[in-house]
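# Prediction below, plus the sequence it came from.
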Amino acid sequence: MIRLSSLIRPAPFLVAALAVSPLALSGTFSTAQAADMPQTTPQTTTQLDFSVTGNAHAAPTELTVRLSVRSDSPSAATAQKDVNTRMAAALKLAGGQAGIEAKAGGYSIYENTPEHAPKSWTARQELELSGKDSVQLLALAGQLQSQSLMLEGMDWSLDDATREQLLKDARTTALKQVRQQAEQSAQTLGLRLVRLKEVRISSQEPGPRPVMLMAARMADSAPPQRSPDEQTLRVNVFVQAELSQ
């Protein structure tokens, strides 16, 4: 994106200080003297607005799997007790796996009031598993599914250290292009680059890419599968450059 706008820079002016004697009040200032004063031509500058983008790519390093525990019962207390018991068992199983982080998430309880069926209560809680060893993590997800937990979705992401390094790489790539593009644009316009007036940087990271799956109990312990998607981080640099003849 390039936007050009011309700016007229006011020329500096010269103030002449004249010492006037009380005895010479009738004196006159010659037009010839005024003609001898230095004249400055206004300078015209052009503002060039443009942007460059730097990209960095890497394979994802972390996998997150989202499951849920759900129980339906005529009694709210019974539904909640069942969810609590099964969640405790799931956390215990996950806690015994090195390199896997397990988090119990949102909890909900609500009443079902169908028109032609008895009322019932549904309790539900989320479980999030994350780790770098996808084979181990997916095997654990398969075990939990065989214990009637429902697989809600999963996505790949980057760990903090990898993300920071990719952002640094993308930023460096973008900044290396700034002066080169400014000078090339100035040359194309028959102008020269005077200075870079303003440089602003923003980053764009990939958001989560959830994969919604059938919330069904697995008949066996075969783990779910999820191929990793390449992660791309972008850094945008917005520049204002001043050009002149």
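Noted; the coordinates are in hand. Residues are numbered from 1 along each chain as shown.
# okay, CA-based contacts and neighbour counts for the rest of this
Will do.
# residues near residue 96, how many?
Other residues near residue 96 number 9, with proximity taken as other CA atoms under 10 Å.
# for it, what are its contacts?
By CA atoms under 8 Å, 6 or more residues apart in numbering, the contact list for residue 96 is empty.
# Pull the number of nearby residues for residue 86.
When neighbours are defined as other CA under 10 Å, residue 86 has 19 of them.
# for comparison:
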Amino acid sequence: MKMKSLAILMAAASVPAISSAQEPAAAAIQGTRLDIVATGEVSTTPDIASISAGVVTQAPTAAAAMAENAQRMAATVAALKKAGVADRDIQTSSIGLQPQYKYAENQPPVITGYQASNQLIIRFRDVKRAGAILDALVAAGANQINGPNLSVDHPEALLDQARVKAIADAKARAELYAKAAGLSIKRIVSISEGSFDPGPRPVPMMAMRAEKMADTSIEAGEQRLSVSVSVTFELQ
């Protein structure tokens, strides 16, 4: 019985060695190694905008500050929905309540009131209408607005175009190096992708006061999407 158990253990221990021996080994580079880092880039018009908008209120008590804030925020959200912004594009990002202090020399700080804040992240799927919605926000009571951030809603197909361009650029440069060195490309050894760059983002707008704005406009402009790749070639 002991001999049978020992045989089973020995057979089990030998399995990894057999499996690893069957794994194909990567072919070593026999010629000259060439590493290329290339970037592919495409340009497009952003089709989605997002902003941070909120209400900041102050009152002598915490309850009063929160109550006024909730009332004004409800009016703000109602204005967004009336303007056609879908529920999925309105998201609460933060709610805050802080005491306000009065400071005097050689005296402990004294609470003079409370400040309540409620912030939303709002996405606009029709960038051309974003300016009108901003005006509606301020008219409804929003007194803190930052943004916009412009982006491409579904960049996958564009990023694939950038990848194709990056590989084409890497191959063209490898051909150039090989020709200059009197060699030719034998094969591509490896390809790895770096991070993609969505392009520069707009500078956030300053917080706005609660007066009504007139005909605010947002220009979508152009955005660059780029992908970098690292390609290793073997030259001969």
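Done, it's in. From a predicted model like this one, the values you see are computed outputs, not experimental measurements.
# now what about the TM-score between them?
The pair, once superposed, lands on a TM-score of 0.76 when counted by TM-score structural alignment, normalised by the length of structure 2; 199 aligned residues with a CA RMSD of 2.2 Å.
# ok now do the residue nearest the centre of structure 2, which residues does it touch?
Nearest to the geometric centre of structure 2 sits residue 198, at 8.2 Å (CA atoms, centre = their mean). Counting by CA under 8 Å, 6+ apart, residue 198 of structure 2 makes contact with 151, 223, 224, 225, 226.
# Within the helices and strands, which one has the aligned residue in structure 2 for residue 110 of structure 1?
Using TM-score structural alignment, the equivalent of residue 110 of structure 1 in structure 2 is residue 98. Using DSSP states H and E, residue 98 of structure 2 maps to strand 90-102.
# likewise residue 164 of structure 1?
helix 160-188.
# Quick check: buried residues in that helix?
Residues of helix 160-188 of structure 1 classed as buried: 163, 166-167, 169-171, 173-175, 178, 182-183, 185-186 (neighbour count, 16 or more other CA atoms under 10 Å).
# what do you get for stretch 10-21 of structure 2?
Buried residues in stretch 10-21 of structure 2, counted by 16+ other CA under 10 Å: none are found.
# Just give me the longest strand of structure 1.
Determined from DSSP state E, the single longest strand within structure 1 is strand 43-58.
# ditto for structure 2
Ranked by number of residues, the top strand in structure 2 under DSSP E is strand 110-124.
# which other helices and strands contact it?
The helices and strands touching strand 110-124 of structure 2, judged by 3 or more CA pairs under 8 Å, 6 or more residues apart in numbering; DSSP states H and E, are strand 48-59, helix 62-82, strand 90-102.
# Next, format these as a markdown table and append distance to residue 186 of structure 2.
Putting these into a markdown table (distance: least, CA to CA, whole Å) gives the following:
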| stretch | distance to residue 186 of structure 2 |
| --- | --- |
| strand 48-59 | 45 |
| helix 62-82 | 60 |
| strand 90-102 | 54 |
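# Residue 124 of structure 2: which of the ones you listed is closest?
Closest approach to residue 124 of structure 2 among those (CA to CA): strand 48-59, 5.0 Å.
# Just tell me the aligned range of the closest one in structure 1.
Mapped onto structure 1 using TM-score structural alignment, strand 48-59 of structure 2 spans residues 62-73.
# Would you mind listing the outside residues contacting that stretch?
For stretch 62-73 of structure 1, contacts defined as CA under 8 Å, 6+ apart pick out 79-80, 82-83, 86-87, 120-134, 137-138, 141, 148-159.
# By how much does that stretch deviate from structure 2 on average?
With mean CA distance after the TM-score superposition for structure 1, stretch 62-73 of structure 1 departs from structure 2 by a mean of 1.2 Å once superposed.
# Just checking the distance from that stretch to the centre of its chain.
In terms of CA atoms, centre = their mean, to the nearest Å, the centre of stretch 62-73 of structure 1 is set 27 Å apart from its chain centre.
# Kindly report the same for stretch 79-93 of structure 1.
Centroid separation for stretch 79-93 of structure 1 versus its chain: 36 Å, with CA atoms, centre = their mean.
# coming back round to it: how about the residue nearest to the centre of structure 2, what's its partner in structure 1?
By TM-score structural alignment, residue 198 of structure 2 lines up with residue 205.
# Roughly how far does its match sit from residue 56 of structure 1?
Residue 205 of structure 1 sits 10 Å away from residue 56 of structure 1, going by CA to CA, to the nearest Å.
# So for these two, which residues contact both of them?
Common neighbours of residue 205 of structure 1 and residue 56 (CA under 8 Å, 6+ apart) are 232, 233, 234.
# Narrow those to those in strands?
The strands, defined by DSSP E, take in 232, 233, 234 from those.
# Counterpart of residue 127 of structure 2 over in structure 1?
Residue 127 of structure 2 maps onto residue 134 of structure 1 when the alignment is built from TM-score structural alignment.
# Any figure for the gap between that match and residue 211 of structure 1?
Going from residue 134 of structure 1 to residue 211 of structure 1 by CA to CA gives 15 Å.
# Between those two, which has more neighbouring residues?
More neighbours surround residue 134 than the other of residue 134 of structure 1 and residue 211, with 21 against 12 (other CA under 10 Å).
# got the contact list for the more buried one?
The contact partners of residue 134 of structure 1, taken as CA under 8 Å, 6+ apart, are 62, 63.
# What of residue 173 of structure 1?
So residue 173 of structure 1 contacts 53, 54, 55 (CA under 8 Å, 6+ apart).
# Is residue 164 of structure 2 in contact with residue 40, as I believe?
Yes: under the criterion of CA atoms under 8 Å, residue 164 of structure 2 makes contact with residue 40 at 7.2 Å.
# For burial, what's the neighbour tally of the closest residue to residue 122 of structure 2 other than its chain neighbours?
Spatial nearest neighbour of residue 122 of structure 2, excluding adjacent residues (CA to CA, 6 or more residues apart in numbering): residue 90 at 4.9 Å. Using other CA under 10 Å, residue 90 of structure 2 has 17 other residues around it.
# Kindly indicate the member of the contacts of residue 173 of structure 1 with the most neighbours.
Ranked by the number of neighbours (other CA under 10 Å), those place residue 54 first, at 21 neighbours.
# between the buried residues of helix 160-188 of structure 1, which is nearest residue 32 of structure 1?
Using CA to CA, the shortest approach to residue 32 of structure 1 within the buried residues of helix 160-188 of structure 1 belongs to residue 186, at 41.4 Å.
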